[in-house]
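*Asks:* Sequence plus the predicted model coming up.
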Amino acid sequence: MNKVELLAPVGKIENMYAAVENGADAIFLGGKEFSARYSAENFTIGEIKEIIKYCKLRGIKVYITVNTLINEAELPKLFGYLEQLQNIGIDALIIQDLGIVRLVQKYFPSLTLHASTQLSVHSVYDAQFLKSHGISRIVLARELTLNEIIDIKNNVDIEIETFVHGALCYSYSGQCLMSSVIGSRSGNRGKCAQPCRMQYELCRDGEIIIDKTHLLSPKDICTLDILPNLIEANITSFKIEGRMKSPEYVASVVKAYRKYIDNNIPSVLNEDLNELQAVFNRGGFSTGYYNLSAGLQMMATKSPKNIGLLIGKVKSYNPKTKLATIYTTKQLNPGDGIEVWNSKKHIGTGISNTYKENSSFSIQIQAEPGSLVYLSKDHLLLKSLRKTYEKPVRKREINAKVYGKIGQPIKYTLICDNIEVCAYGDILEQAVNNPIAIDKIKLQFTKLGATPFKINCIDIEWDDNSYIVISKLNELRREVIEKLEHALLTVNSNQPKYFKKCELANIIQTPQISAKVETFNQLNQILQYENITKVYWEWNYNNEETIRAYKLCRNRNFLVALPAIMRDDIWEKYSLDKLFEYKNMGYLCRTLGQVHYIIANKKICEVDYNLNVTNMEHAQFYLDSGVSQLTLSLETKENLPFQKIIYGHMPVMTTAQCLLGHYKQCGNKGKYHLTDRVGAKWPIITDCKSCTMQILNGNSAEEKLSGMVRLNFSIETERETQIVLKRLLGRC
């Protein structure tokens, strides 16, 4: 079993020191552009270069996030950025936009590629697709169970990276458009405004059944309790979320996971869990989808923010003096902060005195008797965490050999992993009076001072009764250290050709009107329009109805729209073989695995909007793979020559969490929607076979007919479908 990698987030330079000093094996960070954490400080290319130098000398890998969708106009700038990155020794790129795969293979073949969790990899077929295109590691969707992860690991020879600590998205990553729709801040472009952390009402048939609360806000995950199981699963890398978090957070989390990875501790100590909660938690942790079913136990419905550590209750409150008496189970110290959770308003205050654990104290703060009290800032803890990285001391272990034979030059060799360097010094002389002692030789050659190295093992072969000036040994040691540093930092420079804009190939650009439907009532209306020449039929796992719809569309192109999420159990349970008998039937693919499977079976394959094509390189990547047509991402800004959706209540979130399941509504008939803080309504649809829920845009996208366009019908009645068609296409 290989040693698992501990991978830490770095959003600013202090976080890098915090990660390295507390035991990270690797770090991930982003540049000033093309990074999915736009609001983090991030780094210039010069800063990245210095970070790589610091980390490489200490044996720490550095992965660079280029994990946003790329607009067509940005491709030349991206090309220049990749050119810089390949020449400074990064260990891998973490990518979302698969157009980068094409660029790297064509221009930068020395770069290693990791697939971001933004690619929603959730099945064996997904993983096989990415491996077939040269991806060396996949960051799996956080929604997978441990058994699903093990299945992927066992069936695909590829590195697996999973999140072990930090924030969870409500939606499958890469499948969320809610922030983009609400405020033009795209999560796929690194600018998510986190609408999942806001309050919503859940309504059925227009009536509120769950009042305003944080319905879409998951707790952070903490997997210390199940870490032995994750290690046994032979996952390649344990990833910690948090490029927007503080260096103290990074120090605390890395330190804890380093401890539990390296030591066989049978159960998690309360003191370690309390420290993690004190630094950041949203109402406790969950172990995530590894071993939990989606449900309220994973949700932070009371508060979407860090609440700190629960330490006590309000015993009483005097309105006249405005003094609250609080009982605390933990000692409080000057500099701490507490927050009282009153029924309507949470109120915080600082602590200026010392209060013993398991005691009561009075403080001026508005409070209600019985309200819970949380430690929102642990001053001494934060101070102790800062001490772990303020004076960096981490060194890389290396081995050494010393050879000294009278009459020959002294040879000093350093070995670091698979790198071996050596140098020769002065000739070793026969001693006249005071021969040099072996202990002295060992001391001089292991005294590495402020270098990033320390000697783990030294092998000395040295003649007795010999002599050398000590300063010469020091000079030799410094020379070999410089050689080792140079060897570790050397990068083979690669000068690519000039960037050439992708030329369109293998695509028909004639104007066309298509429609996607889910019901026969919708289809009846579509079939009245001869100028709708292509029909996409929502499969919904029903081959019989799909074949019936296909036969009704006998004079039109017909494609089966596959599910937005198709995990391995769905692949096993529902077969497409019966549909494959119809040679002219095509397939609209919404997952990478579907693309892989449909092309492997030599069927007509199209890519849907949710695979996020926003530029020509990405489009050509799919065309080269055997795809015949693409529907552009809803976030595409440029006018690319592919199909675009001009009408529809489009999904803004696709999630494994189902609100109907959370609140005992499964199986109930009725129309469900969310209402947000400004009164906007967001319809909900569910796929009960895969236990997937989608939140739709209550406002239908609607644009003019131009080029290749698609109308997307989902929740519309037959009458509503008729009205839309008449408005957009005129009378049939």
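*Replies:* Now that the structure is in, tell me what you want to look at. Predicted model, so just to flag it, every value in this text is computed and none were measured.
*Asks:* CA only for contacts and neighbour counts going forward, please
*Replies:* Fine.
*Asks:* would you list every one of the strands in the stretch 251-400 of the chain?
*Replies:* Assigned strands in the stretch 251-400 of the chain, in chain order: 309-318, 323-328, 337-341, 346-350, 359-364, 372-377, 396-404 (criterion: DSSP state E, counting those that start in this stretch).
*Asks:* Of all those strands, which one comes closest to residue 663?
*Replies:* In terms of Cα to Cα, the element of the strands of the stretch 251-400 of the chain nearest to residue 663 is strand 337-341, at 24.7 Å.
*Asks:* buried ones in the closest one?
*Replies:* Across strand 337-341, burial judged by 16 or more other Cα atoms under 10 Å covers 337, 338, 339, 340, 341.
*Asks:* Closest to residue 417 out of the residues you listed?
*Replies:* Taking Cα to Cα as the measure, residue 337 is the one of these closest to residue 417, at 46.9 Å.
*Asks:* gap between the nearest residue to residue 147 once chain neighbours are set aside and residue 227?
*Replies:* Once flanking residues are discounted, residue 147 sits nearest to residue 290: 7.9 Å by Cα to Cα, 6 or more residues apart in numbering. Residue 290 is 10 Å from residue 227, where distance means Cα to Cα, to the nearest Å.
*Asks:* And the helices in the stretch 101-250 of the chain?
*Replies:* 124-132, 146-155, 178-183, 227-232, 247-262 (DSSP state H, counting those that start in this stretch).
*Asks:* Distance to residue 163 and mean neighbour count for those helices - can I get that in a markdown table?
*Replies:* Formatted as a markdown table, the helices of the stretch 101-250 of the chain follow (distance: least, Cα to Cα, whole Å; neighbours: other Cα atoms under 10 Å):
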| stretch | distance to residue 163 | mean neighbour count |
| --- | --- | --- |
| helix 124-132 | 17 | 21 |
| helix 146-155 | 12 | 17 |
| helix 178-183 | 23 | 17 |
| helix 227-232 | 11 | 16 |
| helix 247-262 | 12 | 22 |
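*Asks:* Turn these into a markdown table, columns for distance to residue 505.
*Replies:* Converted to a markdown table, the helices of the stretch 101-250 of the chain look like this (distance: least, Cα to Cα, whole Å):
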| stretch | distance to residue 505 |
| --- | --- |
| helix 124-132 | 22 |
| helix 146-155 | 34 |
| helix 178-183 | 31 |
| helix 227-232 | 45 |
| helix 247-262 | 47 |
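*Asks:* and the comparison structure, right after this:
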Amino acid sequence: MNKVELLAPAGGYETMVGAFNAGADAIYLGGSKFGARAYADNFDRDQVLDAVSYAHLHGKKIYMTVNTLVKEREFGELYDFMLPYAEKNLDGVIVQDLGVMRFIRDEFPGIELHASTQQTVTGVYGARLLKELGCCRVVPARELSLEEMKAIREKADIEVEAFIHGAMCYCYSGACLFSSMVGTRSGNRGRCAQPCRLPYTSDVFSSKSKEEQYPLSLKDMCTIDMIPELIEAGIDSFKIEGRMKKPEYAAGVTALYRKYIDLYYAEPDKKHEVSKDDMEMLKSLYLRTGISSGYYHKHNGKEMVTISSPAYNGTKEEVLNKVKEQYLGKELKIKCDIFCKLKLSEKAELIMNVNRDGEFISKTVVGNEVQAASKRPMDEESAKKQLERLGNTPFEAESIEITIDDNNTGKGIFMPVSELNELRRKLCEEMEEELLRGYGKSASYNKNNTYGNNEPDDKRACEVGVSGKDTDVHVLVHTKAQLEALKDILVKIKYGDITEGRANTVSRVYLESDLLLNSDILAILKATAFSKVEVIAALPYVTREESFDGSCDISFMADGFDGTIDGLLVRNLEQLGLLKGKDYKKKVILDYGVYTWNAEAASLLSELKRSDESSFVSEIAVPYELTIHEASETVRKVKAQTGFPVSYNVYGHVPMMISAGCIKKTLDKCSGFFHENHHEKMLLTDRMGNKMPVTTNCRNCYNIIWNANPTALFNKMDDLYDKRLFDHFRIDLTVEDKETALDILRVGICSGDKEHRRSLMQRNQNRFTTGHYKRGVE
């Protein structure tokens, strides 16, 4: 049985050494760029290189986080950033951006690719897809149950790295835009401002919910008493959260998990209770008020939330001092045995043996010929005294065996102390080289940066545009009332009831897939108003395989409805992988959540093919967090390299959080419609008085927190048309009633009706936002 890897965080070099001293098998750290903890100390280039050498010398591993989304203009920096680490044989990178994943896979094939939890992998199909695209390890969403983790390991044949301790995000990682939309600090760029840790009030029916509470602040995870279960589930790597925490945290937490992991492997059939003292020590190391075992045995629950306060427990000075004394401020040492042979008239010989994880490594050095003593002979004690002097080396002698032989002359032997010291120094250097030599075999990378060298693509990117047709409009609806509003507008346009200005063609309607489970929706779609409109089913934001198998609904959408459905809007990698496995033949349109911040990401997606070798992906969407300048730059290159049609969102409440946690259940009680086609709406109010709509999806059991202010770019549409870059403009109707939907649709579809547009924008001047159109994220 391969032992599970214990993976600890390090925000700085001291933290790394302390965690290794405490028993970590590997460390994950961030470099000077592209890491999802921009405010941690992080490592500069030389520190990363030193860290890799240090780890490899001690039989450990270093994984670097390259786990932010990368803008098109930043991509040219990636090769030079990664090159020295590839040359040093960095063990792996943890990646969120699909473009970064493709780039490192192709340019640095010797470095392992680990899919970050920011990729929101929720099941077997997403994990299989990532393996197909080059990953050897996946960090699934923290929301998964232990059974779901186990299924990924068994069915996807990919390594699984799982969080076992530390802070928990309320939103599915990678799907959170909360910090980004209320400011400029994006969680996808490592700069989350943690609005989830702030107080809110709610209109949920409960007397307490009118008071300020912390319904989005999860307790910290602690699974030390679950170690046997986690190991037996087949998890390959246990990950401790905390790159922004102090060295005492990393070392102390690592030491305790190391203790109970080793106890399990020593006696797997014996139950090892976590001692009260050990649990108290964990609670003293920067844990929030209260702890939970996370989602491993529950889908959600108010017992997981720090409703009253998100504050950390106080830390005990004696605990910190104990950790410092045991693990910090000292270098990790390699245990060795040294043999010294000093025989008259033969060359002096030193041997060092190291047993590293069962691998026996030996190194021998030979010196000058041993002379007969003329005055004071060298004895074992004086020789041993010199050989013990290993203080500035990574070695520590467990035994030193010395053989002195003067061939029975009775004179003894002589060897200058300086020569013996030089032999010792040489032996240590050569053993270091031997221990590091194995890592040199895997170095593999392109010697020349190929990114940006494709001149035909660059030329096409400058020339690309939408030609031969006007940009049309797509509308997404969440409710029957919104669909009826769209039908009414289309009928009025058709029969000339709306004549002001130009009416754009509505060529597609997206229906939230739950809507299609209602039979009366199909009757509306058969109206003549929709006769020339594509119907696309928008899949759920989350697909899981728990007690309810969400993949069944996707299969139903893919195979049913007798031709009513023309394709699917795909919102995550799990859905993309599932449909790819089915060789789905209709349109596959990727929503903003399958991030294409750069052309490399689109190029990776273009590698996916159907059995007939046609492109599996049909279209992509511009992510919400790009400015119009960044979006234009990216779209030009995307079209040049892939030809994908691109849609651009001009209206909608941005989904800021998608969570397994349920605000209604936390502040009141569950609706009782578990896995039924049921939705509820509530409001969450922040300290500034902004009222954010919250909707439940009971069928797939998740919440969406929408931005309080919808993004509305109707005043920018003339400029957007002039760019001739975007194939489709998209209007997303989410929480709007029918009257509001009619108002929005009239302006969005009849863009030439400037008077109605002016009226709408004026009435909503304090409510509408332009989002990241100009502002962007850091």
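*Replies:* Cool, the structure landed. Everything numeric here is computed off the predicted structure, so don't read it as measured data.
*Asks:* Skipping its backbone neighbours, what lies nearest the residue nearest the centre of the second structure in space?
*Replies:* In the second structure, the C-alpha nearest the mean C-alpha coordinate belongs to residue 118, at 2.5 Å (Cα atoms, centre = their mean). Nearest residue to residue 118 of the second structure in three dimensions, chain neighbours excluded: residue 174, at 4.0 Å (Cα to Cα, 6+ apart).
*Asks:* Over to residue 24 of the first structure?
*Replies:* residue 6 (5.3 Å).
*Asks:* Next up, the contacts around that neighbour.
*Replies:* 23, 24, 25, 26, 237, 238, 239, 240, 254, 257, 258 (Cα atoms under 8 Å, 6 or more residues apart in numbering).
*Asks:* Repeat the analysis, applying 7 Å as the threshold.
*Replies:* Residue 6 of the first structure makes contact with 24, 25, 26, 237, 238, 239, according to Cα atoms under 7 Å, 6 or more residues apart in numbering.
*Asks:* What number of residues are in the vicinity of the fifth one?
*Replies:* Right, residue 238 of the first structure. Per other Cα atoms under 10 Å, the neighbour tally for residue 238 of the first structure reads 24.
*Asks:* correct me, but it touches residue 162?
*Replies:* Yes. Residue 238 of the first structure lies in contact with residue 162 (Cα atoms under 7 Å); the separation is 5.6 Å.
*Asks:* returning to what we had before: quick one: the helix or strand that the residue nearest to residue 24 of the first structure is a member of to the second structure mean distance?
*Replies:* Using DSSP states H and E, residue 6 of the first structure falls within strand 5-9. Strand 5-9 of the first structure, aligned to the second structure and superposed, deviates on average by 1.2 Å (mean Cα distance after the TM-score superposition for the first structure).
*Asks:* tell me the SS of the residue in the first structure that residue 537 of the second structure lines up against?
*Replies:* Correspondence of residue 537 of the second structure to the first structure, assessed by TM-score structural alignment: residue 560. Following DSSP: H, G, I helix; E, B strand; the rest coil, the label given to residue 560 of the first structure is strand.
*Asks:* just checking, residue 560 of the first structure touches residue 539?
*Replies:* Yes. In this structure, residue 560 of the first structure is within contact of residue 539 by Cα under 7 Å, at 5.8 Å.
*Asks:* Name the residue in these two with the higher neighbour count.
*Replies:* Neighbour totals were compared for residue 560 of the first structure and residue 539, and residue 560 leads with 25 against 21 (other Cα under 10 Å).
*Asks:* Please name the residues that touch the more buried one.
*Replies:* Residue 560 of the first structure neighbours (Cα under 7 Å, 6+ apart): 536, 537, 538, 539, 586, 587, 588.
*Asks:* Map residue 514 of the first structure onto the second structure.
*Replies:* Checking TM-score structural alignment: residue 514 of the first structure goes with residue 474.
*Asks:* would that match count as being in a strand?
*Replies:* Yes. Under three-state DSSP, residue 474 of the second structure sits within a strand.
*Asks:* Could you pick out the longest helix of the first structure?
*Replies:* helix 470-489 (DSSP state H).
*Asks:* same for it, what does it pack against?
*Replies:* Counting contacts by 3 or more Cα pairs under 7 Å, 6 or more residues apart in numbering; DSSP states H and E, helix 470-489 of the first structure is packed against helix 45-57, strand 419-427, helix 438-446.
*Asks:* 8 Å instead?
*Replies:* For helix 470-489 of the first structure, the packing partners by 3 or more Cα pairs under 8 Å, 6 or more residues apart in numbering; DSSP states H and E come out as helix 45-57, strand 409-416, strand 419-427, helix 438-446.
*Asks:* Please identify the most buried of the ones you listed.
*Replies:* strand 409-416 (a mean of 20; mean count of other Cα atoms under 10 Å).
*Asks:* with the second structure superposed, average distance for the strand or helix carrying residue 455 of the first structure?
*Replies:* Using DSSP H and E, residue 455 of the first structure sits within strand 453-462. Aligned to the second structure and superposed, strand 453-462 of the first structure gives a mean residue distance of 7.6 Å (mean Cα distance after the TM-score superposition for the first structure).
*Asks:* if we can go back for a sec, give the contact list for the residue nearest to residue 118 of the second structure.
*Replies:* 117, 118, 119, 120, 187, 188.
*Asks:* which position in the first structure aligns with the third one?
*Replies:* Using TM-score structural alignment to pair residues, one finds that residue 119 of the second structure aligns to residue 119 in the first structure.
*Asks:* so its match touches residue 96, yeah?
*Replies:* Yes. Counting by Cα atoms under 8 Å, residue 96 is a contact partner of residue 119 of the first structure at 5.7 Å.
*Asks:* helix or strand for residue 93 of the first structure, which one?
*Replies:* Element membership for residue 93 of the first structure (DSSP H and E) is strand 92-95.
*Asks:* what's the mean deviation for that strand versus the second structure?
*Replies:* Strand 92-95 of the first structure sits 0.8 Å off on average (mean Cα distance after the TM-score superposition for the first structure).
*Asks:* residue boundaries of the strands in the stretch 51-200 of the second structure?
*Replies:* Under the criterion DSSP E, counting those that start in this stretch, the stretch 51-200 of the second structure carries strands at the ranges 61-66, 92-95, 112-115, 137-138, 159-166.
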